[in-house]
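Asks: mind folding the following:
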Amino acid sequence: MSDKLIQFEIPASFIEARARLTPRELHYGFRNDWISDKGVVQLAMGNIVNEIEPMQTVESLSLLLSDELYKVRDLIDGLVSDEIGVWVYLTVAWVCENPSAFDDDPFKTIEMLYADFDYPTAMEPFIPFMPPPADSTPGIAGLEQRLREYLTGCWEQYHVARSPE
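Replies: Next comes the predicted model:
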């Protein structure tokens, strides 16, 4: 039995339209029951990419000038693989696009995902009980706006940036 507050399976077709996964991300999604055996095979047939982010970080580090060494601390975290980030995005996107499967209250389900993923900072701007970021729109309109911005940014990060040119 899972100790998660919420669990559901995401179809491979949904994932393909929103993200290109690294092998580690595919493994994480399967091991955490976000994707089926059949979905893994479908994604493996054409949706897997090499892990390019660490090499981009290495390149950025190698190009730092002596007066930019203060950037090392932030950049070095890019060398660690983050399999969870794409699954936070995909699960939130699934909830938002299928609200009727979640009692038409996506924010309640998103709060449960927030706990299940161990409270990722990326989700804080659209968690109803968290204070809104400074200079942002308050209330449900602000939550919805920040959620849309998050989904758009993740789509660009996990799909657009990883797609072959």
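Asks: make it CA atoms for all contacts and neighbour counts henceforth
Replies: Fine.
Asks: kindly list the longest helix within the protein.
Replies: When the chain is parsed with DSSP state H, its longest helix is helix 139-155.
Asks: same for that one, what does it pack against?
Replies: Packing partners of helix 139-155 (3 or more Cα pairs under 8 Å, 6 or more residues apart in numbering; DSSP states H and E): helix 83-97.
Asks: and this one, so I can compare the two:
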Amino acid sequence: MDDLPFDRDQGSVWTYGPLIVGVPWAPPRRLIVRATELADGLGVHLVCAFVDPSGFLAEFDAAGTRTAGSIDPQTNPESLFPAADVRSALEAVLGTPGDTWSLRVLNGSVPEALARLADSTGASAIVVGGPRYGTRATLSRLLEQSVSARLMRIQRRPVIVVPVP
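Replies: Predicted coordinates for the structure are as follows:
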């Protein structure tokens, strides 16, 4: 019983921290509703986490080496605030953020960013959508594991996968 692969809180096998749900740019309603139902049932706060994979963690750069300039000569003003679209989609389903839910915007590799957030918040579990279907998604998985598969390898807490048709 002592070798359970996830963290404990007060002797139980389930912590009482928030529930993390990884949300893509266009969050599927089914994923959000299921995560909300689970968080409500557990009586925990829901943290919706949007990870921008095109960004990177600047905190690991040596001091004084960070620059504010882009290497991309073409700027796209819409790409500067992708989280605004995510927040609008979440508010359409959940209402205004507050006591029951919040939004976190992260950068970097999606599974690693979600795992770091779960560790820093003492999350009870992480909820993600299932792998996408189609030829393009299958080819993408040949090059890189799905978010859910990678999370299950690197995370010590439960990972709940919600099938999204």
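Asks: how alike are these chains, TM-score-wise?
Replies: After superposition, the two chains reach a TM-score (TM-score structural alignment, normalised by the length of structure 1) of 0.27; 88 aligned residues with a Cα RMSD of 5.8 Å.
Asks: orientation of the longest helix of structure 1 relative to helix 83-97 in degrees?
Replies: 130 degrees (axes from the mean of the first three to the mean of the last three Cα atoms, to 10 degrees).
Asks: would you mark the buried spots in helix 139-155 of structure 1?
Replies: Across helix 139-155 of structure 1, burial judged by 16 or more other Cα atoms under 10 Å covers Gly142, Leu143, Glu144, Gln145, Arg146, Leu147, Tyr150, Leu151, Cys154, Trp155.
Asks: cool, stretch 87-99 of structure 1 as well?
Replies: Trp87, Val88, Tyr89, Leu90, Thr91, Val92, Ala93, Trp94, Val95, Cys96.
Asks: what's the farthest-apart pair in the residues you listed?
Replies: Greatest spatial distance among those (Cα to Cα): Trp87 and Cys96, at 13.9 Å.
Asks: please, which helix or strand holds Gln56 of structure 1?
Replies: Taking DSSP states H and E as the criterion, Gln56 of structure 1 maps to helix 53-62.
Asks: count of residues packed around Gly41 of structure 2?
Replies: Gly41 of structure 2: 9 surrounding residues under other Cα atoms under 10 Å.
Asks: now Ala44 of structure 1
Replies: There are 15 residues near Ala44 of structure 1, going by other Cα under 10 Å.
Asks: check Arg150 of structure 2 too.
Replies: For Arg150 of structure 2, using other Cα under 10 Å, the count is 14.
Asks: which strand or helix spans it?
Replies: Per DSSP H and E: helix 147-154 holds Arg150 of structure 2.
Asks: what is that helix packed up against?
Replies: helix 110-121, strand 125-129, strand 159-162.
Asks: got the angle between that helix and helix 110-121?
Replies: Going by the same axes, to 10 degrees, helix 147-154 of structure 2 makes 50 degrees with helix 110-121.
Asks: and helix 147-154 of structure 2, which residues are buried?
Replies: Neighbour-count burial for helix 147-154 of structure 2 [16+ other Cα under 10 Å]: Val147, Ser148, Leu151, Met152.
Asks: how about the last one: what's its closest non-neighbour residue?
Replies: Leaving aside its chain neighbours, Met152 of structure 2 sits nearest to Val159 (6.3 Å; criterion: Cα to Cα, 6 or more residues apart in numbering).
Asks: again with the first one
Replies: For Val147 of structure 2, ignoring the flanking residues on the chain, the nearest one in space by Cα to Cα, 6+ apart is Pro111 at 5.5 Å.
Asks: flag every buried residue along stretch 103-116 of structure 2.
Replies: Leu103, Leu106, Asn107, Gly108, Ser109, Val110, Pro111, Glu112, Ala113, Leu114, Ala115.
Asks: now the residues you listed as a markdown table including distance to Pro82 of structure 2?
Replies: A markdown table is the format used below for the buried residues of stretch 103-116 of structure 2 (distance: Cα to Cα, whole Å):
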| residue | distance to Pro82 of structure 2 |
| --- | --- |
| Leu103 | 13 |
| Leu106 | 11 |
| Asn107 | 12 |
| Gly108 | 14 |
| Ser109 | 16 |
| Val110 | 15 |
| Pro111 | 19 |
| Glu112 | 20 |
| Ala113 | 17 |
| Leu114 | 18 |
| Ala115 | 21 |
